[in-house]
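> this one's structure only:
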């Protein structure tokens, strides 16, 4: 069975003609778009005639201040007298002050007995934990090395308890805490370089006062030489 088809219903019959017509229309539109130009509109110039008489302005009168010209400079003398220089000028001779290796400055005889040589003592600091002979607290003399350390710590605690006073300002405000105090027992056995660190300046000041009241001790020794010994102690401030 053959499919019956109407020849007039063939859509591809005039496709070539339609393609050529469409291409011609597109080319024409493109050409006109490229050739299209725009021009600025010309505005008519308006010429205004201004009456010259209306431009007259009233110019204010100004007063010219005349200043007196400066006096003329003095005139030069008609005759110039030339004076000959007859005085002899003595030239100053500047001698060199540089010295050479052959110049002898002075000969001084020095006697070795007149020279005093002073040995500067070096301030050696040895920690309390490793020093050979710890500083001796008053009342701990004549004990062994182990007993010396126990006696030193015991005397230190007794001194803190004896001189302890709670600051009134800190007590009223309810301030408490621990203050860490570090100081140095010098080569002469005196207390110096006190440093404090705590929760309140009033507590730090009181801890510094307590440590500053320590008595002079027998200085610590390292290899039979007096040395400085740093020491630190915590002081606990607690309200009851």
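Structure received. Predicted model only: the values in this text are computed from it and were never measured.
> going by C-alpha atoms from here, please, whenever you check contacts or count neighbours.
OK.
> residue boundaries of the helices in the chain?
For the chain, applying DSSP state H gives helices covering 15-35, 145-163, 168-173, 201-212.
> stretch 191-211: end-to-end distance?
According to CA to CA, to the nearest Å, stretch 191-211 extends 8 Å from its N-terminal end residue to its C-terminal end residue.
> second one coming, line it up with the first:
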């Protein structure tokens, strides 16, 4: 009988999608939106091409509040996709999620909006 644990089956490593208490940015969504607004660097190539839209980034908020495993779920172009990941990764202030009174890893997704202001 094998007794070794497979990754993802141990409750310590389980990633929750809908925990009892979801992970949240420190300061709330307002702080995250402010961070994005202040730090977004619209790629020049995307501006020239007229690219606008939402890039949906998926990531895991770890038990210590750091962000890991970032990936684009739906993008609008490689330049904007990279910038959206950079923005989410640079906001490293998260309150981890909880499930049954335990701090847990939580999968999140968040849209980053790219709109050319004329």
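Sure thing, it's come through. Please read all numbers here as calculations on a predicted model, not as lab measurements.
> just to revisit the earlier point, among the helices of structure 1, which comes closest to residue 179 of structure 1?
Set against residue 179 of structure 1 and scored by CA to CA, the helices of structure 1 come closest in helix 201-212, at 6.3 Å.
> what range in structure 2 matches that closest one?
Following TM-score structural alignment, the aligned partner range for helix 201-212 of structure 1 in structure 2 is 78-89.
> show me what counts as buried in that stretch.
By neighbour count on 16 or more other CA atoms under 10 Å, the buried set for stretch 78-89 of structure 2 is 80-85, 87-89.
> quick check: the farthest pair among those?
80 and 89 (14.1 Å).
> would you mind getting the average deviation of the match of helix 201-212 of structure 1 from structure 1?
If you overlay the two and look at stretch 78-89 of structure 2, the average distance to its match in structure 1 is 0.5 Å (mean CA distance after the TM-score superposition for structure 1).
> quick one: residues in contact with that stretch.
The set of residues that contact stretch 78-89 of structure 2 without belonging to it, under CA atoms under 8 Å, 6 or more residues apart in numbering, is 36, 39-43, 45-46, 55, 57, 67-68, 70-72, 75, 112, 114.
> map residue 235 of structure 1 onto structure 2.
Residue 235 of structure 1 is assigned residue 112 in structure 2 as its aligned equivalent, the criterion being TM-score structural alignment.
> its match is in contact with residue 55, isn't it?
Yes - with contacts counted by CA atoms under 8 Å, residue 112 of structure 2 reaches residue 55, the gap being 5.2 Å.
> contacts only, for residue 56 of structure 2.
With contacts defined as CA under 8 Å, 6+ apart, residue 56 of structure 2 is in contact with 72-75, 109-112.
> looking at structure 1, which of those still make contact?
Retained in structure 1 (both residues aligned by TM-score structural alignment, their matches' CA atoms under 8 Å) from the contacts of residue 56 of structure 2: 72, 74-75, 109-112.
> quick one: which two of the residues you listed are the most distant?
The largest distance within these, taken as CA to CA, falls between 75 and 109 and amounts to 12.7 Å.
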